[in-house]
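Q: I'd like to go over a predicted model; first the sequence, then the structure.
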Amino acid sequence: MSNPSQTINSTFEFSIPHTITSYDKVVYTSVFSTGDNIFWQLEYHPTEMENMDYCLLYLIAIPNPEETQTMKYWSKRADLSATIYVKSYEYYNSYSLRTDDYSVRNRAWGKNFIKPLDLNYPITIGVTFMNSKLERNQIDSPMTTTPKQNKFLKLWEEEFNNRDSNDVQFNLKDGVIYARKSILLRRSEYFRRLFQGSWSETNKTLQKNKNNSHYVINIPDISYVTFREMLRYLYTDEISFNNFNCTPLEIFKIADKYLISNLREFARIEINKTLTLNNAMYVLFNEAWKWPDLKDDVINFIILNFDQVRETVEYKELVSEYKSHPAGIEIMYEIVGKLIPKKYNYKI
């Protein structure tokens, strides 16, 4: 049995054949654990895009369900310290990482290394954790980035928008889409109440088509691509935020409207991840102020980075015009109220 006061080290090491690195394929290792519900993965880039003489190695935190629901730093990982390394024939490079900065905004930290001189030998990547809950040494083979086909996604793609197998028709701003009532009922409180007639708007919103075979719901203010992505989540529990025409904010708004709490939270976290010094004020004044929790998220980001945000053109423009915004005065007073304990010299 290990002494509780003794430092426990865990090393996870993976060998990459030179046939993979020679094609500059990005490599992901299998997932590994340093404790109860604490999972990690290594990501290796044989060539750094900005400097062809370097490679890149990242230590990625795989969030558990508890971590996906918070914007705070993931405290259970903070007690660890990690050293990532790359080695090959007559070659070794390493770098020590802090693990107290991992969060939904920063799931991966890494380092660039000068490439090994002789690329005809296998590359070994690894990480050693100090203060790990598990004493383990693992040697494994990496996997490439070829995605596995999700059987639920495949089934959904086959059934989705098939008029014959669905009984609800949505007339959207820029198209028509079909879905199954039984799935909508189970997955959304909004649709459950709508179809069961427990809302006064049911008769206004819900209609039958001429053949009485489909419910018809008119939604003129939502785009086809956004509504489709919401349905994809209801069918499969999968969501993609990589579609340029369907932003995290659009997903947040539709999830809020249709009372899909988990999707709303995922989108809220993604919005936080996309905040920058230059866009935070616009996000706050254009949309986020309408929802108290999202407004607080963006204001907290601004406060945390206030010295830099206040120097941006966006901040100066919005501050000069805030009184014309329907909630401008309230927003600025909230920002000022949170700045006072920080003793900033600010001027509205």
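A: Received the coordinates, thanks.
Q: make it CA atoms for all contacts and neighbour counts henceforth
A: Fine.
Q: Confirm I84 sits in a strand?
A: Yes. Counting by DSSP: H, G, I helix; E, B strand; the rest coil, I84 is found in a strand.
Q: how deep is it tucked in, by neighbour count?
A: Other residues within reach of I84, judged by other CA atoms under 10 Å, total 23.
Q: what do you get for G337?
A: 11.
Q: got it, and A179?
A: By other CA under 10 Å, neighbour count at A179 equals 23.
Q: mind listing what it touches?
A: F160, N161, N162, N166, D167, V168, Q169, L231 (CA atoms under 8 Å, 6 or more residues apart in numbering).
Q: and those as a markdown table, adding neighbour count, distance to Y282 and secondary structure?
A: Formatted as a markdown table, the contacts of A179 follow (neighbours: other CA atoms under 10 Å; distance: CA to CA, whole Å; DSSP: H, G, I helix; E, B strand; the rest coil):
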| residue | neighbour count | distance to Y282 | secondary structure |
| --- | --- | --- | --- |
| F160 | 20 | 36 | coil |
| N161 | 18 | 36 | coil |
| N162 | 14 | 40 | coil |
| N166 | 19 | 40 | coil |
| D167 | 18 | 40 | coil |
| V168 | 24 | 37 | strand |
| Q169 | 23 | 35 | strand |
| L231 | 23 | 29 | helix |
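Q: now, the most widely separated pair of those?
A: For the contacts of A179, the maximum inter-member distance is 14.1 Å, found between D167 and L231 (CA to CA).
Q: thinking again about what came up before, out of the contacts of A179, which comes closest to L59?
A: Taking the contacts of A179 together and measuring to L59 by CA to CA, the closest member is L231, at 33.0 Å.
Q: nearest residue to the closest one other than its sequence neighbours?
A: Closest residue to L231 apart from its sequence neighbours, by CA to CA, 6 or more residues apart in numbering: A179 at 7.8 Å.
Q: cool, and Y85?
A: S94 (4.1 Å).
Q: Isn't the one you found up against Y58?
A: No. Using CA atoms under 8 Å, S94 is not in contact with Y58, being 11.8 Å away.
Q: higher neighbour count, these two?
A: Set S94 next to Y58 and count neighbours by other CA under 10 Å: Y58 wins out with 21 against 17.
Q: So that one is in contact with E43, correct?
A: Yes. Counting by CA under 8 Å, E43 is a contact partner of Y58 at 5.1 Å.
Q: And here is the other one:
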Amino acid sequence: MVVEYPNHYRTHEAAKRPFENEGFSDDKLFISCRILSSRDRRFFLPRTLLAGLSTQFNNVRTADVEFRVGPGASPLYAHRGMLSARSKYFADMFDSDPRTVIEVPDVGYLAFEALLKYIYYDQTEFDDDINPADLSLLVVKYRVPLVVDITEPKILGRLNPRLVCQLLATHSHVSSTLKDGLIEYISQKKF
């Protein structure tokens, strides 16, 4: 047994004879020690509910579902409760599917990440790096209604012949508003 005193250590005789308690008149030993963690675990309490929820976005420590997105199967982490509350598609999927790892090969990583950011932050921005066809697929497939208002103007503002063909090729994932915009674009262009 090692007993620590300020600035030095001393081995107590009782440690040499573990079944004898000589030197301890009242059979009590008090040890005071300081426990240090190897990791910095300062706790940050967000000021608002939204700020608190947003800290959970892509948080591998607290997530209960992992999405492997795109051809490279890059991981994105999320919470079933949050996704179910914001999307009927996710609610239905999690009710019937207990998997914790879900493959999402049909959309790009950036588009799916933007969808999850919208779910967690209640706002998102879609940069020009995101494929508009992926946005269209996300809007319809994952049934997150408010994203439609954000994505469709973005898609319609970036139309070109190649994108129109891409979107029409995935026509089952194109909303009626977007289809109308595609038809109008085609009717105004001379190919």
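A: That came through fine. In this text the structure is predicted, and so the values were computed from the model without any measurement.
Q: Do you know the score for how well these two fit?
A: After superposition, the two chains reach a TM-score (TM-score structural alignment, normalised by the length of structure 2) of 0.62; 138 aligned residues with a CA RMSD of 2.4 Å.
Q: re the thing from before, mind picking the one among the contacts of A179 of structure 1 that's closest to S10 of structure 1?
A: Nearest to S10 of structure 1 out of the contacts of A179 of structure 1 is L231 (CA to CA; 42.1 Å).
Q: Aligned to that closest one, what sits in structure 2?
A: Alignment note: L231 of structure 1 maps to L116 in structure 2; criterion TM-score structural alignment.
Q: Over to F241 of structure 1?
A: So, by TM-score structural alignment, F241 of structure 1 is matched to F126.
Q: and that match, that's in a helix?
A: No. If the criterion is three-state DSSP, then F126 of structure 2 is coil and not within a helix.
Q: What's the match for the residue nearest to L231 of structure 1 in structure 2?
A: That one, A179 of structure 1, aligns with A78 by TM-score structural alignment.
Q: can you give me how far stretch 58-78 of structure 2 is from the chain middle?
A: Its chain's average C-alpha position is 6 Å from that of stretch 58-78 of structure 2, according to CA atoms, centre = their mean, to the nearest Å.
Q: ugh, wrong one, stretch 137-148 of structure 2
A: Worked out by CA atoms, centre = their mean, stretch 137-148 of structure 2 lies 17 Å from the chain centre.
Q: And stretch 87-99 of structure 2, what's buried?
A: By neighbour count with 16 or more other CA atoms under 10 Å, stretch 87-99 of structure 2 contains the buried residues S87, F90, A91, F94.
Q: Looking at those, spot the one nearest L182 of structure 2.
A: Using CA to CA, S87 comes nearest to L182 of structure 2 of the buried residues of stretch 87-99 of structure 2, at 26.1 Å.
Q: Skipping adjacent residues, who's closest to the residue most central in space within structure 2 in space?
A: Geometric centre of structure 2, nearest residue: N58, 2.5 Å, by CA atoms, centre = their mean. Nearest non-adjacent residue to N58 of structure 2, counting by CA to CA, 6+ apart: Y77, 4.4 Å away.
Q: corresponding residues in structure 2 for the strand or helix carrying S10 of structure 1?
A: For S10 of structure 1, the host element (DSSP states H and E) is strand 9-16. With TM-score structural alignment applied, strand 9-16 of structure 1 matches no range in structure 2.
Q: quick one: buried residues of the helix or strand that that strand is followed by?
A: Per DSSP H and E, strand 9-16 of structure 1 leads on to helix 18-21 as the next helix or strand towards the C-terminus. Buried residues in helix 18-21 of structure 1, counting neighbours by 16+ other CA under 10 Å, are found at H18, T21.
Q: Okay, V147 of structure 2 and A78 of structure 2: tell me how far apart.
A: 18 Å (CA to CA, to the nearest Å).
Q: nope, R99 of structure 2 is what I meant
A: R99 of structure 2 is 13 Å from A78 of structure 2, by CA to CA.
Q: And for G70 of structure 2?
A: Counting by CA to CA - G70 of structure 2 and A78 of structure 2 are separated by 16 Å.
Q: With E13 of structure 2 instead?
A: Distance of E13 of structure 2 to A78 of structure 2, computed by CA to CA: 56 Å.
Q: P145 of structure 2 now?
A: Counting by CA to CA - P145 of structure 2 and A78 of structure 2 are separated by 19 Å.
Q: Then I186 of structure 2?
A: 39 Å.
Q: Now the residue nearest to N58 of structure 2: which helix or strand?
A: strand 74-78.
Q: ok, the nearest residue to T124 of structure 1 once chain neighbours are set aside to A61 of structure 1 distance?
A: Of all residues not flanking T124 of structure 1 in the chain, S15 sits nearest, at 4.4 Å (CA to CA, 6+ apart). S15 of structure 1 sits 20 Å away from A61 of structure 1, going by CA to CA.
Q: Mind checking which of these two has more residues around it?
A: Neighbour count, other CA under 10 Å: between S15 of structure 1 and A61, A61 has more, with 22 against 18.
Q: hang on, the earlier thing: list the residues that contact the residue nearest to N58 of structure 2.
A: Y77 of structure 2 neighbours (CA under 8 Å, 6+ apart): F57, N58, N59, V60, A63, D64, V65, E66, F67.
Q: now with 10 Å?
A: By CA atoms under 10 Å, 6 or more residues apart in numbering, the contact set of Y77 of structure 2 is 56-68, 100-101, 113, 116.
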